[in-house]
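# Below: sequence and its predicted model.
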Amino acid sequence: MHDIGWQLERIAEMVDVPPRRREDPFRVLITTILSHRTRDENTEKAAQMLFDAYPSPRALKDAPVDEIERLIHATGFYSVKAERVKEVARIVDEERDGVVPDTREGLEALPGVGPKTANCVLVYAFEKEALPVDTHVHRIANRIGWVSTSSAESTERELAAVVPRRYWGMLNETLVSFGKQICRPIRPLCALCTISSSCDYYNESVSQIKEKH
């Protein structure tokens, strides 16, 4: 059995997590839609350019699609995303008086919004308890041994069952930083990790090395 709370606290001590400030819900929503299959630096660049030009739902809904495409060209699938963010902006402006939904159900009713995007908005814009699962969270949760899953959706369900709720708000940002700085996809820096002795991946790797010798 893993003491997930203890492990998360140790991970948080190991990594540099960017200071969090409560962000504008519409900006979080649009930025997270842009982030799908896109590197963080390209997402940030595209989002900044987009919001510099169109800072509100009303402004964005009236923007020409080709101009949105130009501004977010650094992201993957920018043509699809341009249509989606324009439609999301229209719905938020015309049907919700400019207010972004603050429930998972309301968020997932928007085009292009799945569990990860909805949960990111809940955590980072509304400071609600939710578990955004991206590639880092999915990989690390399986690597340590908290879950044994093949999809982000199943990882979220299993994490919800085993992670104490008081850790939900910090889990995503902590594991994302951990995944970039130490528990990397290839050649993780296990020698720098203070929870390696309680990590399934590390212990299995050590066992395999011993067997070879």
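Looks like it came in fine.
# C-alpha from now on. contacts and neighbour counts both.
Will do.
# gap between the residue nearest the centre of the chain and L192?
In the chain, the residue lying closest to the centroid (C-alpha atoms, centre = their mean) is D134, at 4.7 Å. Using C-alpha to C-alpha, to the nearest Å, one obtains 23 Å as the distance from D134 to L192.
# One more: S198?
14 Å.
# Same check on A46?
For A46 relative to L192 (C-alpha to C-alpha), the value is 34 Å.
# neighbour count winner among the two?
More crowded of A46 and L192, by other C-alpha atoms under 10 Å: A46, with 24 against 11.
# Near D66, how many other residues are there?
Neighbours of D66 (other C-alpha under 10 Å): 11.
# Secondary structure element holding it?
Taking DSSP states H and E as the definition, one finds D66 inside helix 65-71.
# So which bits of that helix are buried?
65, 68-69, 71 (16 or more other C-alpha atoms under 10 Å).
# try stretch 155-167
155-156, 158-159, 163, 167.
# just stretch 45-59 next, same as before
Buried residues in stretch 45-59 (16+ other C-alpha under 10 Å): 46-48, 50-51, 54, 56-58.
# who are the neighbours in contact with M170?
M170 makes no contacts at all, as judged by C-alpha atoms under 8 Å, 6 or more residues apart in numbering.
# what's the helix or strand for S205?
helix 200-212.
# Buried residues, that helix. List them.
Buried, per 16+ other C-alpha under 10 Å, within helix 200-212: 200-202.
# dropping in the other structure now:
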Amino acid sequence: MKRNLQIKELFLKNFDKPITELKFKNLYELIVCVMLSAQCTDKRVNLITPNLFKAYPDIKSLANANLSSLKSYIQSCSFFNNKAQNLIKMAKAVCENFNGEIPLNEKDLKSLTGVGQKTAHVVLIEWCGANFMAVDTHVFRVSHRLNLSKAKTPEATEEDLTRIFKDNLNYLHQAMVLFGRYTCKAKKPLCKECFLSHLCTSKDKEI
């Protein structure tokens, strides 16, 4: 569809090779950040991680972490009890099953506790520039408002977006995240400033 192609081109034009707002120095820090960011803001994660990574600077130290100590570092993060357990289990699995090296393929990443399809794809997008789409709350909202998908689940929405856009998915994913975070917001979207306003027929549109 011509309209879908226009949307794709405008995203790529308005966001020049965008990257995540999560702050990390290596693959270990990236996977921890992405796991913490589930249903939590990147801003909050970036406040938590400096002290967290001082205490647990690598996968081995995280695998050996004391659960209650780890919780104390991430307690301002949503669902911190579950996330603390998952982080330790993830790190143990990396040490036991992958010789301490975080795997860089979807199947092996998804074998790690707490790593679902979205987390695996975000890690591969950010670390490898992989041609994947990942659907968080922002991407889900934006794709439905723009009528790119009517799917009920993030996974099915991801399938729709992958089929429509085909390539540059890594940049399109991050563009849609930032667009949803700052322009096409859940409440009071900034429709007057929106570069896609002329292509949008959403009932949420504010003129």
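Noted; the coordinates are in hand. Quick caveat, the model's predicted, so the values are computed rather than measured.
# which residues sit in contact with E129 of structure 1?
122-123, 165, 168-169.
# Now do the helices in structure 2.
2-14, 27-36, 42-55, 59-63, 67-74, 80-97, 106-110, 117-128, 137-145, 154-165, 169-182 (DSSP state H).
# now the last one, how far from the centre of its chain.
The chain centre lies 10 Å from the centre of helix 169-182 of structure 2; the measure is C-alpha atoms, centre = their mean, to the nearest Å.
# got the angle for it vs helix 154-165?
120 degrees (axes from the mean of the first three to the mean of the last three C-alpha atoms, to 10 degrees).
# mean per-residue distance, helix 169-182 of structure 2 to structure 1?
Helix 169-182 of structure 2, aligned to structure 1 and superposed, deviates on average by 1.1 Å (mean C-alpha distance after the TM-score superposition for structure 1).
# for the first one, same thing?
When structure 1 is superposed, helix 2-14 of structure 2 averages 3.5 Å from its matched positions, counting by mean C-alpha distance after the TM-score superposition for structure 1.
# From the contact counts, what lies against that helix?
When contacts are defined as 3 or more C-alpha pairs under 8 Å, 6 or more residues apart in numbering; DSSP states H and E, helix 2-14 of structure 2 packs onto helix 154-165, helix 169-182.
# quick one: which of those helices is nearest F132 of structure 2?
helix 169-182 (5.3 Å; C-alpha to C-alpha).
# tell me, the closest one lands on which residues of structure 1?
The aligned range for helix 169-182 of structure 2 in structure 1 is 168-181, by TM-score structural alignment.
# Return the set of buried residues in that stretch.
For stretch 168-181 of structure 1, by 16+ other C-alpha under 10 Å, it's 168-179.
# next one: stretch 95-102 of structure 2
95, 100, 102.
# Closest to E206 of structure 2 out of the residues you listed?
Among those, and counting by C-alpha to C-alpha, the member closest to E206 of structure 2 is I102, at 44.5 Å.
# How much space separates the alignment partner in structure 1 of the closest one from E156 of structure 1?
Using TM-score structural alignment as the criterion, I102 of structure 2 maps onto V100 of structure 1. Going from V100 of structure 1 to E156 of structure 1 by C-alpha to C-alpha gives 23 Å.
# Number of residues surrounding the alignment partner in structure 2 of E44 of structure 1?
In structure 2, the residue paired with E44 of structure 1 according to TM-score structural alignment is N46. Applying other C-alpha under 10 Å, we find 16 residues neighbouring N46 of structure 2.
# Just the buried residues of stretch 72-85 of structure 2, please?
73-74, 77-78, 80-81, 83-85.
# cool, stretch 128-140 of structure 1 as well?
For stretch 128-140 of structure 1, by 16+ other C-alpha under 10 Å, it's 128-134, 136-140.
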